[in-house]
Structures are given as C-alpha cells and as structure tokens.
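Participant: this is a predicted model, with the sequence first.
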Amino acid sequence: MRTTRSQELVDSIVELIDRRQLRPGDPLPPEPRLMEEFGVARNSVREALRTLQALGIVEIRHGYGTFVGEASMAALSPSLLFRTRARSRDDLRGLSDLLEVRQILETELTRRVVGDGKLLSALGECVDRMVDPATAPAADRRFHELIGEAAGNELALELIRLFWDVYRQTESHVGAPTSQPEGLVAKHQEILEAIAAADPRAIGEAVSRHFDEIRQRIAAG
C-alpha cells in the first residue's frame, strides 16, 4: 500500500507540472505548498521528489528549491545498463534485445530522411572520418545522431544516444570488433547511398547489414 501511495504522489506531482504548463527550469511550489495541496507529510513529499529527481523530471537545488528538470533519457541509462548486463551473463539476450530495438528505430528514422542534400554531405564527412581508427568511433556515433536529428524526433534522437552509450558499456561481453576500419566505412557508405537513392527497401537492408557483425558476435558469445 505504501508503494502505491508513493507512486500516486509521484504521478500527482507530474500532473501538477503538466497542468500548470511548467517548463524545464521553472520552480515547483515549495514543500509546504505541496504538502497542503496533496494532503501528505513532508517526508512523503521529499521521497516523491527524490524519485522524480532520479528520473530527471525535477532538479533539487539545495538552498534554492526544486525546479522542473529536462527529463533526459540519460536518466534511464543505469536501469537499462543493469538489465542488459544482468541478462548478458546468461545468454546475451539483453544485448540482442537492445540491438533489435535499435535496428527497428534506426531503420524507420533513416527512411524518413531521404532527399536531404545537406544531410548527405554531413553523413559523407562522417564516413570519411571513419577511415582513421582514432576518429572512427566519434564519427560513427555522429553519423547516427545526424539521421536522428534530420528525422525531427527528439525522443528518438535521445534513444539513439542512450542505446549507443549502453551498448558501448556492455560491448565487452561479446569481445572486440572483428571487422577492419574499411568494413565500417563500407557499411555506412551503403546506408548513405541508400538514402541518396531514396530506396526504402535498400535502406532497410543496409541498416540490417550494419548490425550483422554485432549479431554474429552476440551469437558466438
């Protein structure tokens, strides 16, 4: 029952933020006002605010008050990382699930950005930087971020970044990449060409092949 009441208070504070149309950086009512509004004790309010802080929904600034946070997807990283690592000890299914979700997301986003000349140029620059092993990881990440940005979906872009970070931290479960730098370049060049051709089927196949090596490493693990 306590857990249910705690969650109800968390939900009520979120509803208050929405109802009052508060934006990131706006102050929340002080604790006494929240206690009065929801008819709860100070400890209950503080517990709810700590929960919301962990989710990035509020920011507690000691000595100043509580403010609406950015609610970044980065707040989910520890939970997703734990889930992925815990399952990886058994059959690597956690990584496999993560890869599948990422492929579904990136395939759809990539199909939305065809015909964008400025994007093609920026993606081409990323591919060029992948030739150098020293700049390849950052260029690889930026390649996918550019597609997410061009698709115009901020939530999807945050998920791409989240999946990327979590995968990099769990990659040790499947060992080091087996392909050479030219293989990385070729895979991304294929995606680039499929976007330029505005071919949804080719895009799907290119994105799928992009993840083939990781799939093989997971299967071998």
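Facilitator: In hand now; what should we look at?
Participant: please make it C-alpha for all contacts and neighbour counts, starting now.
Facilitator: Fine.
Participant: okay, helices next: where are they in this protein?
Facilitator: Assigned by DSSP state H, the chain shows helices spanning 2-19, 31-38, 42-54, 77-88, 93-111, 117-129, 136-151, 154-170, 181-196, 200-210, 212-220.
Participant: which residues touch the last one?
Facilitator: Right, helix 212-220. 92, 95-96, 99, 174-175, 177-179 (C-alpha atoms under 8 Å, 6 or more residues apart in numbering).
Participant: could you do the fourth one as well?
Facilitator: Among residues not part of helix 77-88, those counted as contacts by C-alpha under 8 Å, 6+ apart are 92-95, 98, 162, 166, 169-170, 173.
Participant: recalculate using a threshold of 10 Å.
Facilitator: The contact list for helix 77-88, computed with C-alpha atoms under 10 Å, 6 or more residues apart in numbering, reads 74, 92-98, 159, 162-163, 165-167, 169-171, 173-174, 218, 221.
Participant: next up, a second structure to put side by side with the first:
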Amino acid sequence: MSSVPSLRRNLSGDLAQAVVALVEQEGLRPGDPLESLKALAARFDVAVPTMREALRRLEGLGLVDFRHGSGIYVGINAGRRVLANPVQSRPDADQLVELLEARRQIEPSLAMLAAQVRDEAGIALMEESLASAQEQIASGDDALWLTNLDFHRAVAAAGGNSVLVEVLDSIVLVHAEDQREILRLHGDASADYAEHARIAECVRRGDPQAARDAAYTHLDHVVEVIRARRG
C-alpha cells in the first residue's frame, strides 16, 4: 500500500530532474520561457497534475517561476549548485506540528493584510484556486493538495507584498512534501475547502480581523488533527 505514494514521489523527483536537464541542454537562463504545462506533460508523457507537482518542487527551489497569465519561466536559482534538498523522507507528526505552528504565526497576519489591500491579481488567484479545488474534490483528483497550497499562496499575494509572498513560499514550497503529508493526514477535503472559502469571503469583503481569525482557526484545526494522530 505504501509503495504507491513512494512511486509518485519518485516520479515527481525524476520529472523535476528531467526539467533541470532540459534547461541545461537548451542553454536557458533565468527569465527565459519554458514550454506550457500541457506541452511539458506531453513531452514527458505524464498527466498534467503530475507535471505540475514536479514543477512546484522546482518552484520551491527557485528553479522555475510560474507567472499568472503569462507562463512558466526559468527561475533565478537556475545554475546554482547549493540549494535545499527537495527529496526528503516522510516527516513524523512532531515535525508536521512544528511546521504548522510556524505557519500559524505567519498566515493569519497575511490574511489580515490581504483583506486590507485586496490586490486584484492575488484575489483572482484565490478565486481560481477555490474553483479548481471544488472540481478536484468532486473528481477525487489527488493533486488537490497542490491547489490547496496555491490558495494559501494566493491569500499572501492578495496582500500585495512580494517579500511576504516569498516568505510564505519558503515555507510551503520548500516543505512541499511535508504539506502533502499534512493534507493526507487531515483527510477531510470538504471541511478544508469550507475553511478556505471562509478566509476568502473575509478577504473579499475587506474584513481584516475576521480574515485573521478565519486563517488562525483553520490552521488551529489542522494542528489539532495532526496532534490527535501523533504517536
């Protein structure tokens, strides 16, 4: 049973390495465009969600850059030789709780800022990720965890502060496999979606305190679930 997630992680890692090799072979430099997500999936003969997962790994390392409405580009860290290791063993529950507690210190404030600023591009990304999540819940798409991460990143983007967006990315993307395990253990996709929708509603209507409280409550619930399964 446990071999299936392992195979998926290996495939994602192999694809990530193949994209890095492609960038090197074609002599691409930071800022150069890559093929579209669908074209890359076709090139490597994999499903689009699998390709997206591999690219998100590379995004967390600054090796590729997703630009909403524009495409995928070579990231600023392409060519660097000292980077975080994207291949990690499955974390234990204590490590997951630590990660969630770190997010709980940061993300409520980001949600508050999002409700104050309501950056249009960030709001659009937030709505897009919610719509995608709804479709994935209905279809049972196992790439839902990536869309959920995109929602949290979109809330940060709605605050209009690119430095804070990078701070959140450094947590949720570099620790992407940990986030995947958190969402697997949480197990209630519909409840998770409802809490995301609540955060989005507060941001949309410009209620900073409610947005902060909704984000804190959401992460607090996830912490409770992981703690209950610890040990």
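Facilitator: Noted; the coordinates are in hand. Quick caveat, the model's predicted, so the values are computed rather than measured.
Participant: do you know the score for how well these two fit?
Facilitator: After superposition, the two chains reach a TM-score of 0.52 (TM-score structural alignment, normalised by the length of the first structure), with 149 aligned residues with a C-alpha RMSD of 3.6 Å.
Participant: quick one on the thing from earlier: please check the contacts of helix 212-220 of the first structure and keep the buried ones.
Facilitator: Neighbour-count burial (16 or more other C-alpha atoms under 10 Å) applied to the contacts of helix 212-220 of the first structure gives 92, 95-96, 99, 174.
Participant: make JSON lines from these and add distance to Ser44 of the first structure to it.
Facilitator: Putting these into JSON lines (distance: C-alpha to C-alpha, whole Å) gives the following:
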{"residue": "Leu92", "distance to Ser44 of the first structure": "39"}
{"residue": "Leu95", "distance to Ser44 of the first structure": "37"}
{"residue": "Ser96", "distance to Ser44 of the first structure": "39"}
{"residue": "Leu99", "distance to Ser44 of the first structure": "39"}
{"residue": "Val174", "distance to Ser44 of the first structure": "44"}
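Participant: how about the contacts made by Leu113 of the second structure?
Facilitator: By C-alpha under 10 Å, 6+ apart, Leu113 of the second structure lies in contact with 107, 119, 155-161, 203, 206-209, 211-212.
Participant: now the residue nearest in space to the middle of the second structure. Nearest residue, chain neighbours left out?
Facilitator: The centre of the second structure sits closest to Leu149, judged by C-alpha atoms, centre = their mean, with a distance of 3.1 Å. Distance criterion C-alpha to C-alpha, 6 or more residues apart in numbering; nearest residue to Leu149 of the second structure, sequence neighbours excluded, is Val172 at 7.0 Å.
Participant: hang on, the earlier thing: Glu181 of the second structure versus the residue nearest to the centre of the second structure, what's the distance?
Facilitator: 12 Å (C-alpha to C-alpha, to the nearest Å).
Participant: next: Leu40 of the second structure.
Facilitator: Using C-alpha to C-alpha, we find Leu40 of the second structure at a distance of 26 Å from Glu181 of the second structure.
Participant: roughly how far apart are the closest residue to Arg67 of the second structure other than its chain neighbours and Arg29 of the second structure?
Facilitator: What sits nearest to Arg67 of the second structure in space, not counting adjacent residues and going by C-alpha to C-alpha, 6+ apart, is Tyr73, at 7.6 Å. As judged by C-alpha to C-alpha, Tyr73 of the second structure and Arg29 of the second structure stand 9 Å apart.
Participant: likewise Ala115 of the second structure?
Facilitator: For Ala115 of the second structure, the distance to Arg29 of the second structure - C-alpha to C-alpha - is 37 Å.
Participant: which of the two has more residues huddled nearby?
Facilitator: Ala115 (28 against 16; other C-alpha atoms under 10 Å).
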